[in-house]
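Peer 1: sequence unknown, structure follows:
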């Protein structure tokens, strides 16, 4: 496998830490943030690997936690050691000190173990699982300025009938504590279903879940939220395409630019409704009958294009299926195909769904390229082409290479969604 290209962020990290040329530095993720990017790296030096983040967002923070260059109100670049994220000042205390234990005690619960970081988007949010005498509690760290809005969003959506986990408490320091979602994770249900039944049964199961998702989308549309959803899909398209086109690979530049141009041609004029903003099956929980009983991670919810949620759902299903070995991945492929047929075939929003699905898939492909996983990137770019052509047979054909695609920390296989 060829080595991943050195990114500008890696060069900044090596300079900031004065790393020797032979020091092993591995990119683990990169995404847009503010006016720039935030990129994570594993640094393998003489000690255990350490994770550093390089942040060129130019966003001001209350207090720097690592190295920074430029004015405090307009920093050019900063570097921090995980979990000391300056955008999430509550994260390090929650992870290492007694902050989580103190918070839970105020809520009448007793922590029974060490907090575990189970999800993290640098500069945006982190989720920690804390075992307590009342069951698992999920503690979320967010930028302090967003805590009150997120608590209010949670209240509005709950009153609209959306089955969110109970919000146990929150702090203006950027902390929210939530109970566990009710039901079984859809990812677990799909993994089990992928090994049983014939194609017709798989279609029936997929359609039943998609019916539930459509009902959930209608519930979101009826909620009284007024702030914009945090999706920024058009900006993400250009960001992903620019970086993919700049990678050194025969033919990839032309392929990516053609996909971008075809995507823009299908973009359409956005409509407005309240949406989840990042709706995929990893956010959903169901009961034994398949009804959705839990929805998590509504940080992105607000007014946006109704096509955004179906697009996120389809793209996440495709990316997960690429990473999930057969036969467990079969059910996810069928779900992706049925979702594409339903939503990209909708005469009212089909073009917009296809364009936004392709945008997400370009993002997944970029992650694969930056991890040095050219085969997986090719599968995802092929899926993006299939989405734009509406060729379900071509989308299905990406199964042929799925089992051999290398695994990545950037997109989880089904058993880790």
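Peer 2: Yep, it's here. As the structure is a prediction and not an experimental result, all values here were calculated from the model.
Peer 1: Every contact and neighbour count from this point should use C-alpha atoms.
Peer 2: Fine.
Peer 1: How far does the top helix by length along the chain sit from its chain's centre?
Peer 2: Looking across the chain with DSSP state H, the single longest helix is helix 199-221. Computed by Cα atoms, centre = their mean, to the nearest Å, the separation of helix 199-221 from the middle of its chain amounts to 21 Å.
Peer 1: take a look at this one as well, against the first:
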């Protein structure tokens, strides 16, 4: 099976159908059949135990247009002996997933759905050991950091078949365990090497204890989001826009030798399709925004390729005493446009007031100040168009209410860009 082009009507309709079935009432039958398939091999629906008292609650939905739908479920059922079993399962229509005995394959005509128990993700062979406290205890001991108490593991994030991040330990003694498909893990390790060798403030890779697993030190300082939230009571703790750009300036020229990754603006068709799937009632607005931004980006000057972070925003930037102390998630470091990094920062910060109005009521002033500085560094129209594209990319990964609010913010940036032509 090959990845599908999200621009094809059949693909859009197929994924809309998959999304509806994996999140709708049909999810219960999918999970029921998968449980039998994982445990006991193929069986007919008539063999099912009607007394399972099966409950299937949708936890998270991951939709990547053209690359399938994955849904995480909180599942509960009776084990037949009077005990209640609670598990986490994932169902996915993603193509090219590796075969595994730990995965149930459900086929229906031209569609295949694979279901597995967390943490047995077929694309992330390192996830199961990374979720085992005893195994991670051994990894930390091998690093010369044997825990004084049982290892505490917290799952920070999980995107089925793509990545997972766990925090091992607590406080200053914690490290992060990042799990990726093995080839992507090798590429990430190379990026960390380039930055560490150049002395760029970013966490070091401590070890690679298994296929696709990187143990990474804890970033120094606090997330920029905290400095933004507290900017009114502690203005000295908030780095200025020039300080943020100085970290980008510290990226070495060797970054230009790394493979380039498409920016959010480069994949505006992908993100617009995801937004339409998440906000079908707003499809017309999204169509107009996608068309307008595509036209704007085509006419703005294409600046020189420079070293870029690729995902430069307030959750990935850490600060201390008004400076940048570290920057995490360097998966996308490579050649690109400075306006994409600056637009990514502006776009993410611009949506904070809608997320927590009381905490971030003062943020529009910060955005205005940062925009005024950034537009002296890159083309002002290009900056605003790329900021709008970033905000559009954020519309699908949240609640419908937040998605609609982000769509409105993207429209404001687009209108501001058009007004400066």
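Peer 2: Here it is on my side, so go on. None of the values given here were measured: they were computed from a predicted structure.
Peer 1: TM-score of the superposition?
Peer 2: The TM-score (TM-score structural alignment, normalised by the length of structure 1) is 0.76; 370 aligned residues with a Cα RMSD of 3.5 Å.
Peer 1: For the stretch 1-150 of structure 1, which segments count as strands?
Peer 2: Ranges of strands within the stretch 1-150 of structure 1 are 24-33, 36-44, 50-55, 67-71, 74-81, 116-121, 125-132, 135-141, based on DSSP state E, counting those that start in this stretch.
Peer 1: List the buried residues in the longest one.
Peer 2: So that's strand 24-33 of structure 1. 25, 26, 27, 28, 29, 30, 31, 32, 33 (16 or more other Cα atoms under 10 Å).
Peer 1: Contact partners for residue 214 of structure 2?
Peer 2: Contacts of residue 214 of structure 2 were listed using Cα atoms under 8 Å, 6 or more residues apart in numbering, and they are 177, 178, 179, 185, 189, 205, 206, 207, 208.
Peer 1: which residues of structure 2 does stretch 292-306 of structure 1 align to?
Peer 2: Mapping stretch 292-306 of structure 1 onto structure 2 (TM-score structural alignment) gives residues 324-338.
Peer 1: And that stretch, end to end?
Peer 2: 18 Å (Cα to Cα, to the nearest Å).
Peer 1: elements contacting the longest helix of structure 1?
Peer 2: Contacts defined by 3 or more Cα pairs under 8 Å, 6 or more residues apart in numbering; DSSP states H and E place helix 199-221 of structure 1 against strand 273-275, strand 292-295, helix 330-339.
Peer 1: Now the helix or strand that it is followed by on structure 2. Mean distance?
Peer 2: Remark: after helix 199-221 of structure 1, the chain's next helix or strand is helix 233-245, criterion DSSP states H and E. Taken over the aligned residues, the distance from helix 233-245 of structure 1 to structure 2 averages 3.2 Å (mean Cα distance after the TM-score superposition for structure 1).
Peer 1: Contacts made by helix 233-245 of structure 1 with the rest, please.
Peer 2: By Cα under 8 Å, 6+ apart, helix 233-245 of structure 1 touches 32, 252-254, 256-257, 260, 356, 359-360, 362-363, 365-366, 369.
Peer 1: ok so, going back, could you dump the helices and strands packed on helix 199-221 of structure 1 into TSV and include mean neighbour count?
Peer 2: Output for those, formatted as TSV (neighbours: other Cα atoms under 10 Å):
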stretch	mean neighbour count
strand 273-275	25
strand 292-295	22
helix 330-339	25
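Peer 1: Which among those is found nearest to residue 323 of structure 1?
Peer 2: helix 330-339 (10.5 Å; Cα to Cα).
Peer 1: how far apart are that closest one and its match in structure 2?
Peer 2: Mean for helix 330-339 of structure 1 is 3.2 Å (mean Cα distance after the TM-score superposition for structure 1).
Peer 1: Give the next helix or strand downstream of that helix.
Peer 2: Heading C-terminal from helix 330-339 of structure 1 (DSSP H and E), you reach helix 350-370.
Peer 1: Next, format the strands of the stretch 1-150 of structure 1 as CSV and append distance to residue 205 of structure 1.
Peer 2: Listed next are those as CSV, based on distance: least, Cα to Cα, whole Å:
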stretch, distance to residue 205 of structure 1
strand 24-33, 33
strand 36-44, 38
strand 50-55, 40
strand 67-71, 51
strand 74-81, 44
strand 116-121, 28
strand 125-132, 30
strand 135-141, 29
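Peer 1: who wins for proximity to residue 396 of structure 1 among the ones you listed?
Peer 2: strand 24-33 (27.4 Å).
Peer 1: Translate residue 174 of structure 2 into the numbering of structure 1.
Peer 2: Per TM-score structural alignment, residue 174 of structure 2 is aligned with residue 136.
Peer 1: Between the strands of the stretch 1-150 of structure 1, which one is closest to residue 200 of structure 1.
Peer 2: strand 116-121 (35.0 Å).
Peer 1: residues in structure 2 matched by that closest one, start to end?
Peer 2: Against structure 2, strand 116-121 of structure 1 falls on residues 154-159 (TM-score structural alignment).
Peer 1: In contact with the residue positioned nearest the centre of structure 1, which residues?
Peer 2: Per Cα atoms, centre = their mean, the C-alpha nearest to the average position across structure 1 is that of residue 278, at 7.3 Å. Residue 278 of structure 1 sits next to 231, 300, 301, 308, 309, 312, 313 when contact means Cα under 8 Å, 6+ apart.
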